[in-house]
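S.K.: Structure, please.
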Amino acid sequence: MQFKKLSVALAACAAIAAQAQVSDDVVKIGVLNDLSGIYSDLSGQGSVTAARLAIEEMGGKVLGKPVELVFADHQNKPDVAANLARGWFDQGKVDMVTDFPTASTALAVMEIAKQKNRIVMPSSGLATAILGEKCNALTAQWTTNTYALAAGTARALVKEGKKSWYFITADYTFGHSLEKDATEVINADGGKVVGSSRHPFPGGDFSSFLLKAQASGADVIALANAGNDTVNAIKQANEYGITRKQVVAPLLTYISDVHSIGLEKAQGMYLSEAFYWDFDERSRAWSKKFFEKQKRMPTAAQAGVYSATLSYLKAVQAAGTDEAKAVMAQLRKMTIDDAVIRHGKLREDGALVHDMLLLQVKSPSESKVPWDYYKVKTVLKGADVYPAISPACQVAK
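M.R.: The predicted structure is shown next:
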């Protein structure tokens, strides 16, 4: 009897010790994104909803401690993002931050998080610099990156005989990264880039850039931009009749963009994505829950916030602590397989390598229900589309 009492007491002490490993008696997650500007449609409040769904799935607790969610608008400005994150880490005791449309905001917060021993999990900050010269051991680029996006779409079009390319590129970190990565894939596959134009971020009037691209005679006019910039460029290309003679290829297109453009103008476009709501039963079941709260289907960026938040909380549970290095070590041990990410493994450089989708936009007659926008052309294996580990990443050596 004494032995049983001792065993029970020791078990209770062990449970208390495990709970004591949660800093400040709460696990706090931050969603930092664009709540009011050019990228609010693809991330914004929908990403907050996605994070809440992940927390609810975990029962609102981990290791017996409550999980709290905070969110803020970084206005797509690195200095604003850095100041918000510093306050979150120092006063708010936030343990992990996710989302980050605009890679420059992710890069700014990554540096502060490294100093404060906190985790950053970009869902929509996609520049490969996050995996290269700016990589660190506490960052996981969760949903995808510019190279993987370019590899799927560019290879598909080059294989179809679309060999010459002209870029219209947003003049900031993300746009430069997308053009650079796509160019590497195009050249490797036997295509060539015949010219490029840089447009201000955010853009409005794309007429001069489109006319230069049209005059180049390129088979493909590649859009290395995102959000409303992509939507406006495609709409204006249709107005000029460009899409009847040349292929307009947006290298980052979210389902929210196609919704804004409309199938009449977007039909036939190829794109690569990390997630599509109508891919299979698992993706449909989760997206239904999202739709009930948000009244629209999730973008890949929003779905990525859900997966990042859920995986982070599962890693905290398995590690028995929310200490950043221990949680990252646990994430690297895990195979990520949920309603969003399939067959995912987190590399040393912070890339979550997983299967992607090559999609083609349906015609209006092919679409049978609301948000039925894509045909899945093929599943792209992560090993085939993700970049090799960069020599510039010191933590991966």
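
S.K.: rest of the way, CA atoms for contacts and neighbours
M.R.: Noted.

S.K.: Quick check: which helices or strands does the helix or strand containing residue 329 pack against?
M.R.: Mapping residue 329 onto the secondary structure by DSSP states H and E places it in helix 324-333. Counting contacts by 3 or more CA pairs under 8 Å, 6 or more residues apart in numbering; DSSP states H and E, helix 324-333 packs against helix 300-319, strand 345-346.

S.K.: Highest average neighbour count across these: which stretch is it?
M.R.: Comparing the helices and strands packed on helix 324-333 by mean neighbour count (mean count of other CA atoms under 10 Å), helix 300-319 ranks first with a mean of 25.

S.K.: so that one versus helix 324-333, what angle?
M.R.: Calculated by axes from the mean of the first three to the mean of the last three CA atoms, to 10 degrees, helix 300-319 forms an angle of 110 degrees with helix 324-333.

S.K.: Now do the buried residues in the helix holding residue 329.
M.R.: Applying a neighbour-count criterion of 16 or more other CA atoms under 10 Å, one finds 324, 327, 328, 329, 330, 331, 332 buried in helix 324-333.

S.K.: now, which of these sits nearest residue 12?
M.R.: residue 327 (23.4 Å; CA to CA).

S.K.: my guess is that closest one meets residue 314, correct?
M.R.: No. With contact defined as CA atoms under 8 Å, residue 327 does not reach residue 314; the gap is 9.2 Å.

S.K.: Alongside the first, I'd like the structure of this one:
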Amino acid sequence: MNSSLSRRTLIKRAAGSAVLAGVGMPAIVSGQTDAIRIGHLTPLTGFLGPLVMGVKLAADEINDSGGVMGRKIELVMEDSVNPQTASAKAERLIERDKVAMIIGEISSASGLAIGQVANRLKTVFINTGCNSDALRGASCNPYMFHIEGANSMYVIAVGQYLLRENLVRGKKWYSLTADYAFGHDLLRVAKKFMESNGGQFAADELVPTDATDFSPYLLKVRQARPDLVVSN
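M.R.: From the prediction side, this is the model:
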């Protein structure tokens, strides 16, 4: 992907493409006469909360430049909190708020729940942050699109560099991984890569997302004496 292509540009293009795709997005063409209403689901609080500013900036930028085909974008924003809440709010956004599409999410577990609702109600869901491979594989559906890379893409890309630097085969890694769905899936992919390339994990630690004191982990790393420390 071109590094100069910003996330705001991606969101803008995604919205524009949806408007133009009259057959695939009849809700935009025939169901709305004024603003294009887009549902945005993602955690609005907690450690992921600040990321929501990006979509607000994108909507403002699009509207300030004339909107999409002359129509303004109206964001209907909801806090996804967890998969159960994400599922209920996705259904409400579609059936009550009549959004043309849903964008957003960071949590892969919540993204899966939203994708299932979108598929059932035949509404496009553009995932902007979920990395789990499952969303591109077994759990993918015709109404789910992704502008974010999958965990396996990141692991293979970084892994190829580490292979060239002789930091995989015969080496021991120590991983510190965020303890939620994304981290679990990323660790699974990383372990698979190591096993297939002659490396091993000295240990792997699941770190709570609200952790502020890392001294216990650093002590364990020092005692394990790994060749490489990986922070997922």
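
S.K.: ok, back up a step: right, and the helices and strands packed on helix 324-333 of the first structure - which one's nearest residue 291 of the first structure?
M.R.: helix 300-319 (11.7 Å).

S.K.: quick check: that closest one aligns to which part of the second structure?
M.R.: Across the second structure, nothing matches helix 300-319 of the first structure (TM-score structural alignment).

S.K.: which helices and strands sit right next to that helix?
M.R.: By 3+ CA pairs under 8 Å, 6+ apart, helix 300-319 of the first structure packs against helix 44-57, strand 61-62, strand 96-99, helix 324-333.

S.K.: okay if I get those as TSV plus distance to residue 21 of the first structure?
M.R.: Putting those into TSV (distance: least, CA to CA, whole Å) gives the following:
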stretch	distance to residue 21 of the first structure
helix 44-57	19
strand 61-62	11
strand 96-99	16
helix 324-333	11
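
S.K.: mind checking which of these is nearest residue 215 of the first structure?
M.R.: helix 44-57 (37.1 Å).

S.K.: Report the angle between that closest one and helix 300-319.
M.R.: 30 degrees.

S.K.: which residues are in contact with helix 44-57 of the first structure?
M.R.: 31, 33-36, 61, 67, 69, 71, 99, 290, 293-294, 298, 301-303, 305-307, 309-310, 313 (CA atoms under 8 Å, 6 or more residues apart in numbering).

S.K.: 6 Å - rerun?
M.R.: 34, 35, 302, 305, 306, 309, 310 (CA atoms under 6 Å, 6 or more residues apart in numbering).

S.K.: would a markdown table of those with distance to residue 255 of the first structure be doable?
M.R.: Below are the contacts of helix 44-57 of the first structure laid out as a markdown table (distance: CA to CA, whole Å):
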| residue | distance to residue 255 of the first structure |
| --- | --- |
| 34 | 17 |
| 35 | 18 |
| 302 | 11 |
| 305 | 16 |
| 306 | 17 |
| 309 | 21 |
| 310 | 22 |
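
S.K.: quick check, nearest of those residues to residue 15 of the first structure?
M.R.: Nearest to residue 15 of the first structure out of these is residue 310 (CA to CA; 22.4 Å).

S.K.: Find the nearest non-adjacent residue to the closest one, please.
M.R.: Once flanking residues are discounted, residue 310 of the first structure sits nearest to residue 54: 5.0 Å by CA to CA, 6 or more residues apart in numbering.

S.K.: burial count for that neighbour?
M.R.: 20 (other CA atoms under 10 Å).

S.K.: before we move on, what about the one 10 residues further on?
M.R.: By the criterion of other CA under 10 Å, residue 64 of the first structure has 16 neighbours.

S.K.: so who does the counterpart of residue 187 of the second structure in the first structure touch?
M.R.: In the first structure, the residue paired with residue 187 of the second structure according to TM-score structural alignment is residue 179. With CA under 6 Å, 6+ apart as the criterion, the residues that contact residue 179 of the first structure are residue 224.

S.K.: now swap in residue 231 of the first structure and tell me
M.R.: Residue 231 of the first structure neighbours (CA under 6 Å, 6+ apart): 257, 261.

S.K.: The helix or strand harbouring it maps to which residues in the second structure?
M.R.: Applying DSSP H and E as the criterion places residue 231 of the first structure in helix 227-239. Aligned by TM-score structural alignment, helix 227-239 of the first structure corresponds to no residues of the second structure.

S.K.: Same check on stretch 248-268 of the first structure?
M.R.: Using TM-score structural alignment, stretch 248-268 of the first structure pairs with nothing in the second structure.

S.K.: Could I get the full set of strands for the first structure?
M.R.: 27-33, 61-62, 65-73, 96-99, 119-122, 164-170, 192-199, 220-224, 247-250, 270-273, 345-346, 352-353, 356-361, 374-380 (DSSP state E).

S.K.: ranges for the helices of the second structure?
M.R.: With DSSP state H, the ranges of helices along the second structure come out as 7-20, 26-30, 53-64, 83-95, 108-120, 151-164, 181-196, 215-224.

S.K.: any idea which of the ones you listed is most buried?
M.R.: Between these, the one whose residues have the most neighbours on average, counting mean count of other CA under 10 Å, is helix 108-120 (a mean of 23).

S.K.: what range in the first structure does that one sit on?
M.R.: The aligned range for helix 108-120 of the second structure is 103-115, by TM-score structural alignment.

S.K.: how about the residue nearest the centre of the second structure, what does it touch?
M.R.: Residue closest to the average C-alpha location in the second structure (CA atoms, centre = their mean): residue 129, at 1.6 Å. With contact taken as CA under 6 Å, 6+ apart, residue 129 of the second structure is in contact with 105, 106, 148.
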